[in-house]
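Novice: Whatever this is, show me its structure:
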Amino acid sequence: MDGDYAIGGVFGIRYYTHTPVHNYTTIPEPLKCTGRINFRVLRFALAMAFAIEEINNSTELLPGIKLGYQIHDSCTTVSVTMQVAFQLSNGLDPVFYPRDNCSQSGMVMAIVGEAESTASIIMSRVIGPFNIPQVSYFATCACLSDKQQFPSFFRTIPSDQFQTDALAKLIKHFGWTWIGAVRSDSDYGNKGMASFLDAAQREGICVEYSESLHRTHTRSRIQRVADVIRRSTAVVIVAFTASAELKLLLEELSLKPSPPRQWIGSESWVTNRDMLKFSICAGAIGFGIQKSVIPGLREFLLDLSPTKVAASPVLTEFWEDAFNCRLEKSAAKDEIVCDGTEDIQTLQNQYTDTSQLRATNMVYKAVYAIAHAIHNAVCKDTNSATQCDKSTRIEFKQVLAQLKKVTFSKNGYDVSFDINGDPVATYELVNWQKSESGSIEMVTVGLYDASLPKGQEFSINRNFTWVDGGTHVPVSVCSDSCPPGTRKVLQKGKPICCYDCVPCPEGEISNTTDSPDCFPCPKEFWPNAERDTCFPKPVEFLSFDEVLGIILAVFSVAGACLAITTAAVFFLHRTSPIVRANNSELSFLLLFSLTLCFLCSLTFIGAPSHWSCRLRHTAFGITFVLCISCVLGKTIVVLMAFKATLPGSNVMKWFGPLQQRMTVLSFTFIQVLICTIWLCLSPPFPMKNLTIYKERIILECALGSAIGFWAVLGYIGLLAVFCLVLAVLARKLPDNFNEAKLITFSMLIFCAVWITFIPAYVSSPGKFTVAVEIFAILASSFGLILCIFVPKCYIILFKPEKNTKKHLMNKNES
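Specialist: This next block holds a predicted model:
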């Protein structure tokens, strides 16, 4: 249609071209489109004509100016698209005018098209150098946003960059990490899939396979892709393909169905109603252009009079194909001739279906965008009205400049372009659901708006139907999720989504699903059995509540009671010969020190504190030195007593009661001095021992200064050895008066216990260190009281006949 300004349109109404054979002897035949008409694309083309007619009837947009159009069929092939691009950029005037008053009827101000990205790239490279604006309604390749390569390209459909990001987020939203990928072997498929794979990698999604196909490929190539899908373990397949390629693949898969697969579709096919016949894609989800309403379009499409149909070869072919008849009277005998009774109102196909206008609205908006750019270039707004001069000659670059600034709203839809020529990205989330009748329908289940803040782009408002009509989200993972308490270990040579779940090592936990690492618990915490939580370590010490502590406490009290009882027996029989003969003063002092020895072991039981740690070691050291000092005094008395019986000896006057007391006090004072220095410089203190056991805390008393501790023990040992030597020397002295034998046995036991104590103390873990120390105290104390006092108590209580001076002085009895 002619007009003051023309707009070009390029649509792939047919799929194939007739390729002539070149013999190089005649002029090649022009390329011819063959194959059946695509009713859906024919609707796109007529939507452009409808929009231009609507604009021509408008009093606000381009008033007084008539727009024309030139619509061409690209046959969905690159060669014809390139030919059409040259034809539109050259103009159609059959006559060359040498003067300035050239007609502009053959020149287009801008071009609407193409649908495919590859065809749009070819067209843009042809018309771009001339600054002819191009507005695509369906080319989504992100590469077309590059203004360095495609400076005059615009589009009303969002770039694949937004769609691929949305697809990756959608897959991540449903927890799918193991997917297959199929793409068209074209700029649209290859570049779109590359963008999707980058987005998927950022979301932690792994791709088991990525296959490409094209409608020109051989069937064996299509079969190979189908076999890959059948053998794969990925349940989810992302198909970034054009409808033509996916149709061939689905036809091949239908011959020998694969296991159920969850299809994720790009907008190029997921909203194509022709694809709904493939039941193996039931449950498919994907992003589609938002549905829209174009008032008056359906009436325009159905307003086909016989005159219009006969005047257009394309409409003639459409009519004959739709009603399966021939308009030409020269039809063959076996062909049905159209008799004029055909009613287009009864047709139900892609041409008449205006229930889900998606790409059609993109065409509609593209035409209006170009019209607004021309309006801004040739019209001026005054106070009274808008004036447009249709004689104004405008250049392509003027329309291009105005197109960049276009901002308007039509039928409730906003139209504008960013610096890359892209619109705001908004999509509908579409789900293929089976109806009650068994047919598959496209149902909008949500929206995606890329302009919203991160994490808020999705808005899902309806339930999904999944593969095979299921209501539960299918699982598509290479490896099951690792539960808390384990960590992921990648399988060698496989993607990061394939891993083994390894339990956390000792002392470490993981408290999240699919944790890549385990982390150690804090110092005073330990993992539970599942190794997913850190609990405070149990605190362990020798307490009065446990069996071992009770037994040791009982023996301590029993030993103290035994010492007190022995002292009571000695006190009641203090005038008896056996008591008087064994230095009763040192005996009572020894029994008192033994009582303290038994009782000091109680300070080792219970939770350590500052006072208990200081008391237990110093009390133990001082009481034991007091004890050994008394035994040493008794031993020296025995030796001196027999020395005194020798003629002319007056040794006893040098070791009388006063000297005995001074000896005991002197030896004890040295230990008191050692303990005082120890407490002043580096005293024992309570501590939490975290090194012996990893899973529990040992409360114990640190020695503070190890030198102080071993000095205390060493001094006790020195006195004990000295006492043992003297007792051994005195053991064979005559008469029953001699108690050196008893002291010898007691000191042998004492030394044996404490020699054994050293390695046992060093090697015992935790609370058993304290138990060993208590055992050594009790054993040595019981050894002293049993060896020294029990035989005497036995004589006092049960053998009184032996408790006489005569018996004690009898040298003949053994």
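Novice: contacts and neighbour counts: CA atoms only from here.
Specialist: Noted.
Novice: Regarding this protein, what is its longest helix?
Specialist: In the chain, with assignment by DSSP state H, the single longest helix is helix 610-644.
Novice: Return the list of helices and strands in contact with that helix.
Specialist: Packed against helix 610-644 by the contact rule (3 or more CA pairs under 8 Å, 6 or more residues apart in numbering; DSSP states H and E) you find helix 584-600, helix 657-681, strand 685-689, helix 706-730, helix 740-763.
Novice: out of the ones you listed, which comes closest to Ala168?
Specialist: When the helices and strands packed on helix 610-644 are ranked by proximity to Ala168, the top entry is strand 685-689, at 51.8 Å, counting by CA to CA.
Novice: Give me the contact list for the closest one.
Specialist: 608-610, 613-614, 697-704 (CA atoms under 8 Å, 6 or more residues apart in numbering).
Novice: after it, next one along is what?
Specialist: strand 697-702 (DSSP states H and E).
Novice: Any buried residues in the helix or strand that contains Arg580, and which?
Specialist: Per DSSP H and E: Arg580 is located in helix 577-581. Neighbour-count burial for helix 577-581 flags Pro577, Ile578, Val579 (criterion: 16 or more other CA atoms under 10 Å).
Novice: so the first one makes contact with Lys806?
Specialist: No: at 9.4 Å, Pro577 and Lys806 do not qualify as touching, with contact defined as CA atoms under 8 Å.
Novice: Can you give me the distance of Val378 to Leu88?
Specialist: Per CA to CA, to the nearest Å, Val378 is found 22 Å from Leu88.
Novice: of those two, who's got more company?
Specialist: Leu88 (25 against 19; other CA atoms under 10 Å).
Novice: Return the set of buried residues in the helix or strand encompassing that one.
Specialist: Leu88 is located in helix 78-90, with elements delineated by DSSP H and E. By neighbour count on 16+ other CA under 10 Å, the buried set for helix 78-90 is Val78, Val80, Thr81, Met82, Val84, Ala85, Leu88, Ser89.
Novice: The structure of the following sequence is requested for comparison with the preceding one:
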Amino acid sequence: MSDTAKFPFFYRTVPSELHLCAGIVKLLKHFGWTWVGIIAFDDENSMRAVQILREGIEQSGSCIEFIETLRHSRSLRLQNTDIFDNFSAYSSKVIILYCNKDYREIIRHTPIWEAPGKVWIITEEWGFFHPSYNVDRKNTLVFAVAKKTIPSFHKFVHEVNPAMFPNDSFTEMWWNDLCKNQCPKSIQRPCSNDETLFFQLHCDSINSGDNYNVYNAVYGLAHALHDMITSGSWNTIKRSGESERFLDVLPWKLHHYLKSLQFKNVLGEEIFFDENGDLTIGYDIINVVILPDGTRIKEIVGSYNPYAHPGQEFTIYEESIMWENTFNETPPEFRCSPSCPPGSRKLTREGKPVCCYDCILCPEGEVSSQTDIDTCRKCPEDQWPNQKRDACIPKVISFLTYQEPLGITLTFICIFLILINTVILRIFIRYKDTPIVKANNRDLSYILLISLMLCFLCSMVFIGHPDKVTCVLRQTAFGISFSIALSSILAKTTTVVLAFHATKPGRKLRKWMGSRISISVVLFCSLIQTVLCLAWLFTVPPFPYLNMKSEIGKILTECNEGSIVAFYLVLGYLGFLAGISFIVAFLARNLPDRFNEAKYITFSMLVFCSVWISFIPTYLSTKGKYMVAVEIFAILASSAGLLGCIFFPKCYIILLRPEKNSRKFL
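Specialist: Below you'll find the predicted structure:
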């Protein structure tokens, strides 16, 4: 009827069912009731309203477990009783009862009304909460037309003479209902208890919403007539053949004034029709309680007025609502499934409504900070979920520091090896003129000791927060210093072989003997590694990098190698030098020389190659600071192996067996 195209002259003086359905949806949403059932009679008005209500509930994210339609016969008995048998099987606790007051006696004595633990939302104040209906019902919320006390209405009811109205049964019934068998003296015919028994209401029905609506309708029409008459429109332009009687102009003149109607009633309220011809009134939400002694309590606990200011359309006063004791005096949450707490999300059960779901923990790396979330959200790259997965927290920045036990241990080992290296260098400088130092190429020994010291020192660059400078120095300093050390060992081994063969009669190798050739080998081999490192730095140099994906909940601050090919070329060249040195030393290990160090070099190269061969898979299988620690350990272990295997036997003879450090022994 609100369709102005089909019914342009219809004006509604009661709240629209569209607003009633919207108010029910607001109430359900406020209390978080997402699992409801609907019971309605099969009359056309109820079916149309149920369809509107269904659409509103589903759009709000709630679900309807069942919609039961009741039919009745003329004997006021329900024809279908399946609902009574199935009602206990339904799990929904919130029941919306949509039917008008004409069916109140039918539903009042049915078993469903006495079902415990249910909250009933009723769409009209029936007045069926009769004092004789002695049930403690505290879970009923009624949407009733807003009631207003009309001044002097009581006086009018008790003083007016009903004889002036048409004498029909409906008028008489209305008077009896209004006064509850206490008829005004002016009513000529005595009230019949039999006639009024079914329709009796409490005396406060004088203040019911129906009377207030009728009052507004009558005064609205009166104001429209008054405006039309005072404007003079009734006797202006008339249609052809139209008489000048006043009533003849009403059907087509009055519509204009009703459409633009706006006045204040006796209560000071602004009354007007909206664009659909509906009177701008709303609903009260009433909590009805029948106490064990039969006392009825009705209290307005909220309201819904779609014409109110935005944000003020729906109000509810929870503290005023009386609930059953089983609800602990608080409104329960009636749902098909319990709320999913923060840190989890909903997973709809297959074949079930969206309100029936299971709660599953958010996946790794995702969080949910609210209840009943459908999907979890990923944390930013620099954050990670907390233990409950309900908030993102900053990731822990991880790198090898000097303060942690691992960093302290590696630093201590590095300093200790540097001190040993320094002591050995000092011993060789002090005993530089002894046969054992001279026999093993004194200059190459110095270069090797200094290069090993640089190897120990370069491991310190790997500890601490990576920055642009340290990332560049790490691999290049390590590669160049190790290439010098291995080149020195290769020169030493080559010198031993050349020295043995040069002493044989008739050989011309003496001219290749001397420190000049040894230094040239060291410079040439080291220069190749230096060129590789410079090419690496000028093309794709290493750089600081925040690795947020390798470890859960951590940001790994590390050096990106820039070019992994260049990195493995540097390592491969060191392996090449070590391999050549090992082969040459292995072939010269049995040469008849008392101070022949080829066998020591062979063993040192065996240690060196073993360390770096095991380093590669270990390095690739670790992450973060432990990857750095593996490389530091490989540097220290291989350098210590070279230092110990080559120089410890010589120091032993120099310090503890000086009698062997002589030309006679040589």
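Novice: post-alignment, the helix holding Arg580 of structure 1 versus structure 2, mean distance?
Specialist: Here helix 577-581 of structure 1, set against structure 2 after superposition, deviates by a mean of 1.9 Å using mean CA distance after the TM-score superposition for structure 1.
Novice: picking up where we left off before, by contact count, what packs against the helix holding Leu88 of structure 1?
Specialist: Using 3+ CA pairs under 8 Å, 6+ apart: helix 78-90 of structure 1 touches strand 5-11, helix 117-127.
Novice: Onto which residues of structure 2 does the shortest one map?
Specialist: The counterpart of strand 5-11 of structure 1 in structure 2, counting by TM-score structural alignment, does not exist; no residue aligns.
Novice: relative orientation of that strand and helix 117-127 in degrees?
Specialist: Angle of strand 5-11 of structure 1 versus helix 117-127, following axes from the mean of the first three to the mean of the last three CA atoms, to 10 degrees, is 150 degrees.
Novice: Just want the angle from strand 5-11 of structure 1 to helix 78-90.
Specialist: Using the same axes, to 10 degrees: strand 5-11 of structure 1 against helix 78-90 is 180 degrees.
Novice: buried sites along the following helix or strand past strand 5-11 of structure 1?
Specialist: Beyond strand 5-11 of structure 1 on the C-terminal side, the first helix or strand identified by DSSP H and E is strand 14-18. Neighbour-count burial for strand 14-18 of structure 1 flags Arg14, Tyr15, Tyr16, Thr17 (criterion: 16+ other CA under 10 Å).
Novice: pretty sure the first one contacts Arg36?
Specialist: This means Arg14 of structure 1. Yes: shown here, Arg14 of structure 1 and Arg36 form a contact pair, counting by CA under 8 Å, at 6.1 Å.
Novice: list the residues that contact both of those two?
Specialist: Counting by CA under 8 Å, 6+ apart, no residue touches both Arg14 of structure 1 and Arg36.
Novice: picking up where we left off before, average offset between the longest helix of structure 1 and structure 2?
Specialist: Superposed on structure 2, helix 610-644 of structure 1 shows a mean distance to its aligned partners of 1.5 Å (mean CA distance after the TM-score superposition for structure 1).
Novice: Specify the angle between that helix and helix 740-763 in degrees.
Specialist: Helix 610-644 of structure 1 and helix 740-763 are oriented at 150 degrees to each other (the same axes, to 10 degrees).
Novice: Onto which residues of structure 2 does helix 610-644 of structure 1 map?
Specialist: Across structure 2, the stretch matching helix 610-644 of structure 1 (TM-score structural alignment) is residues 468-502.
Novice: same deal with stretch 119-133 of structure 1?
Specialist: Against structure 2, stretch 119-133 of structure 1 falls on no residues (TM-score structural alignment).
Novice: So which of the helices and strands packed on helix 78-90 of structure 1 is the most surrounded?
Specialist: Comparing these by mean neighbour count (mean count of other CA atoms under 10 Å), strand 5-11 comes out on top with a mean of 24.
Novice: That one packs against which elements?
Specialist: Using 3+ CA pairs under 8 Å, 6+ apart: strand 5-11 of structure 1 touches helix 39-56, strand 67-73, helix 78-90, strand 108-112.
Novice: and the ones you listed as a markdown table, adding distance to Ser254 of structure 1?
Specialist: Shown next, in a markdown table, are the helices and strands packed on strand 5-11 of structure 1 (distance: least, CA to CA, whole Å):
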| stretch | distance to Ser254 of structure 1 |
| --- | --- |
| helix 39-56 | 24 |
| strand 67-73 | 32 |
| helix 78-90 | 30 |
| strand 108-112 | 37 |
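Novice: now for those, which one comes closest to Met652 of structure 1?
Specialist: helix 78-90 (133.0 Å).
Novice: re earlier: what residues sit buried inside the match of helix 610-644 of structure 1?
Specialist: 470-497, 499, 502.
Novice: How far does that stretch sit from its chain's centre?
Specialist: 57 Å (CA atoms, centre = their mean, to the nearest Å).
Novice: swap in stretch 209-217 of structure 2?
Specialist: In terms of CA atoms, centre = their mean, the centre of stretch 209-217 of structure 2 is found 51 Å from the chain centre.
Novice: distance from that stretch to structure 1 after superposition?
Specialist: In this overlay with structure 1, the average offset of stretch 209-217 of structure 2 from its partner residues is 1.7 Å by mean CA distance after the TM-score superposition for structure 1.
Novice: Secondary structure class of Ser132 of structure 2, three-state.
Specialist: coil (DSSP: H, G, I helix; E, B strand; the rest coil).
Novice: what's near enough to touch it?
Specialist: By CA under 8 Å, 6+ apart, Ser132 of structure 2 lies in contact with Gly294.
Novice: what does Ser303 of structure 2 give?
Specialist: Gly282, Tyr283, Asp284, Ile285, Glu313, Phe314, Thr315, Ile316.
Novice: For the fifth one, give me its contacts.
Specialist: Going back to what we said before, that points to Glu313 of structure 2. For Glu313 of structure 2, the contact set (CA under 8 Å, 6+ apart) comprises Ser303, Tyr304, Asn305, Pro306, Tyr307.
Novice: That's all I had, so thanks and see you.
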